[in-house]
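>>> Dropping the sequence and predicted coords here.
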Amino acid sequence: MKTVNGYRRIDFVSFGSEVDSVEDEGPETRHGIQRLVHKLATASPVLFSTPPSEGAAARLLASIPPKSRIWALRLKIDVVLLFEAWNTAQASEGYFIFEEGIVQALCALVLLARNPSIDMVRNCMTFLPRPDLLIQVDAPGETLRHRLIERYARQPYLERLLEVGVVRGLKQADIAREIGQCLQDKWPLMRVDGLDPRNFEQVVARIVGHGLPATACVGPD
């Protein structure tokens, strides 16, 4: 089983090997300017490329265009890397947990869309790859607010410029709940109360008994 951040390149060698993991960040890239430069360097090949027009990444970006050119470039990087990771996972053996998966990308696109509408999401459901299991983790609004404030307080100024901020972050959580309602009858969905440890235990038990295939993609959003 591997945990994947969907917005970073991954390279799997063989299942069970110690080297078949997500491309990791060294200590020098975990702080401030170094981390930002590292992100820009790894994203530059995507930024100047054109994803295949028939692929899910290109179709998703065309279906929900962001209102800002800067956000369009940022989300292009995120979405293309996500589907690269997804395709790599599907072609590999084992179980893959996506920390930031397709629903996360949908939420960001709807949040920053020119004309946001939940109907956009319904249209995208016709071509987006479906995870074997989707886990939706939620918490009360005030808890999310405190977590977002603490998160942004730890980030350097330049990195915060590439984030949506606390207010829009809370709005994105509302969008995630609405998307979850749309998906509950279409995708295998489990909801988790992020404040209840017992709820996590119940979900783990349900996942164990879910009967996932030999190669499975699981996305918590």
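Received it, and whenever you're ready, just let me know what you need.
>>> switch to C-alpha atoms for all contacts and neighbour counts from now on
OK.
>>> From the contact counts, what lies against the lengthiest helix in the chain?
Within the chain, and with DSSP state H defining each element, the longest helix by residue count is helix 69-90. Packing partners of helix 69-90 (3 or more C-alpha pairs under 8 Å, 6 or more residues apart in numbering; DSSP states H and E): helix 32-47, helix 56-63, helix 102-111, strand 215-220.
>>> ok, and here's another one to check against it:
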Amino acid sequence: MVNLISNDVSKFEELYKFIHHLWATPVEVLFVFGIIWNEIGIPTMFGYVVLLLQVPLQLCFSKKFGAYRKNTMRWTDERVKLTNEILVGGQIVKMYRWEEALETVIHNTRKKEFKSIRKANRIRAINMAIYFSSVSLVSLATFGGSWLMGQTLSSANIFTILSLFGVLRNQVAAGLPSAIEKFSDSLIPSKCINRFMNLWKQTHAKTFEEHSTDMSKRISGSIIMD
């Protein structure tokens, strides 16, 4: 329960900071597309192809991040459980001199937890690399396509397009991936919290079933009413 309150609930707070990017990003992408198309026409497609290729990549990263997060939570719960048991049974641990053995167990559990965290951080690092390089790649594709089509762009066109791509970078390469990451990050805690909240129902149903079975065993006769 302590782990649910201290770690799992905070994931929803982080999610609601980014959740609106899930619907705002497509709207902004279409709006900016119309403006850039009005400026340079067909070469807009070259840049948007590069931009939209990031979406399936982000979805793939989100799936992997969710799997790593699930493993991390499993090892975190195991470590917290072991630590709590050691603290509760401290006298027994000291009496049987189990300190070194239990320290090794917790150390190995923590090592597995760190391994999963490192994998998740690698995914996050790739996301950040895409974020910082997205404007350059999209601009290269757009202006390269414009050059191949023989168009001549003015400085006003170039700086307008760069500023618009800069706006999209915050949404497509930062806001949307963060929203997807936080959404996948909150799926596992939501299941844990839901299972914990429904625990009393399962206990109540089990108690009621045992009580009904016990009462049926006690009633051995029958009642006849005239």
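Arrived safely, thanks for sending. Given the structure is predicted, the values throughout are model-derived calculations rather than measurements.
>>> Fetch the TM-score of the aligned pair.
Comparing the two superposed chains by TM-score structural alignment, normalised by the length of the first structure, the resulting TM-score equals 0.25, with 80 aligned residues with a C-alpha RMSD of 4.1 Å.
>>> so the longest helix of the first structure versus helix 102-111, what angle?
Taking axes from the mean of the first three to the mean of the last three C-alpha atoms, to 10 degrees, one finds that helix 69-90 of the first structure is oriented at 170 degrees with respect to helix 102-111.
>>> just checking, next helix/strand downstream of helix 69-90 of the first structure?
The helix or strand immediately downstream of helix 69-90 of the first structure is strand 94-98, counting by DSSP states H and E.
>>> Now do the buried residues in that next one.
When neighbours are counted by 16 or more other C-alpha atoms under 10 Å, the buried residues of strand 94-98 of the first structure are found to be 94-98.
>>> Residue 34 of the first structure: which of the residues you listed is nearest?
Distances from these to residue 34 of the first structure were compared by C-alpha to C-alpha; the smallest belongs to residue 98, at 24.9 Å.
>>> separation between that closest one and residue 83 of the first structure?
For residue 98 of the first structure, the distance to residue 83 of the first structure under the criterion C-alpha to C-alpha, to the nearest Å works out to 11 Å.
>>> ok so, going back, same list, the buried residues of strand 94-98 of the first structure, but as a markdown table with distance to residue 165 of the first structure please.
Putting those into a markdown table (distance: C-alpha to C-alpha, whole Å) gives the following:
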| residue | distance to residue 165 of the first structure |
| --- | --- |
| 94 | 36 |
| 95 | 33 |
| 96 | 29 |
| 97 | 26 |
| 98 | 23 |
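>>> At the geometric centre of the second structure, which residue do we find?
Closest residue to the average C-alpha location of the second structure: residue 185 at 2.4 Å, with C-alpha atoms, centre = their mean.
>>> Which neighbouring elements make contact with the helix or strand that residue falls within?
Mapping residue 185 of the second structure onto the secondary structure by DSSP H and E places it in helix 176-197. With contacts defined as 3+ C-alpha pairs under 8 Å, 6+ apart, the secondary structure elements packing on helix 176-197 of the second structure are helix 9-18, helix 21-40, helix 54-88.
>>> Same question for the last one: list its buried residues.
Put plainly, it is helix 54-88 of the second structure. Applying a neighbour-count criterion of 16+ other C-alpha under 10 Å, one finds 54, 58, 61-62, 64-73, 75-80, 82, 86 buried in helix 54-88 of the second structure.
>>> Centre of the chain to the longest helix anywhere in the second structure, how far?
Longest helix in the second structure by number of residues, with DSSP H as the criterion: helix 99-148. A distance of 13 Å separates the C-alpha centroid of helix 99-148 of the second structure from that of its chain, computed with C-alpha atoms, centre = their mean, to the nearest Å.
>>> what angle separates that helix from helix 21-40?
20 degrees.
>>> and after helix 99-148 of the second structure, which helix or strand comes next?
Per DSSP H and E, helix 99-148 of the second structure leads on to helix 155-168 as the next helix or strand towards the C-terminus.
>>> List the contacts of that next one.
Counting by C-alpha atoms under 8 Å, 6 or more residues apart in numbering, the neighbours of helix 155-168 of the second structure from elsewhere in the structure are 28-29, 32, 36, 39-40, 135, 138-139.
>>> who's in contact with stretch 74-90 of the second structure?
The contact list for stretch 74-90 of the second structure (C-alpha under 8 Å, 6+ apart) reads 3, 93, 102, 106, 109-110, 112-113.
>>> nearest to residue 13 of the second structure, of these?
Each of the contacts of stretch 74-90 of the second structure was checked against residue 13 of the second structure using C-alpha to C-alpha; the closest is residue 3, at 15.5 Å.
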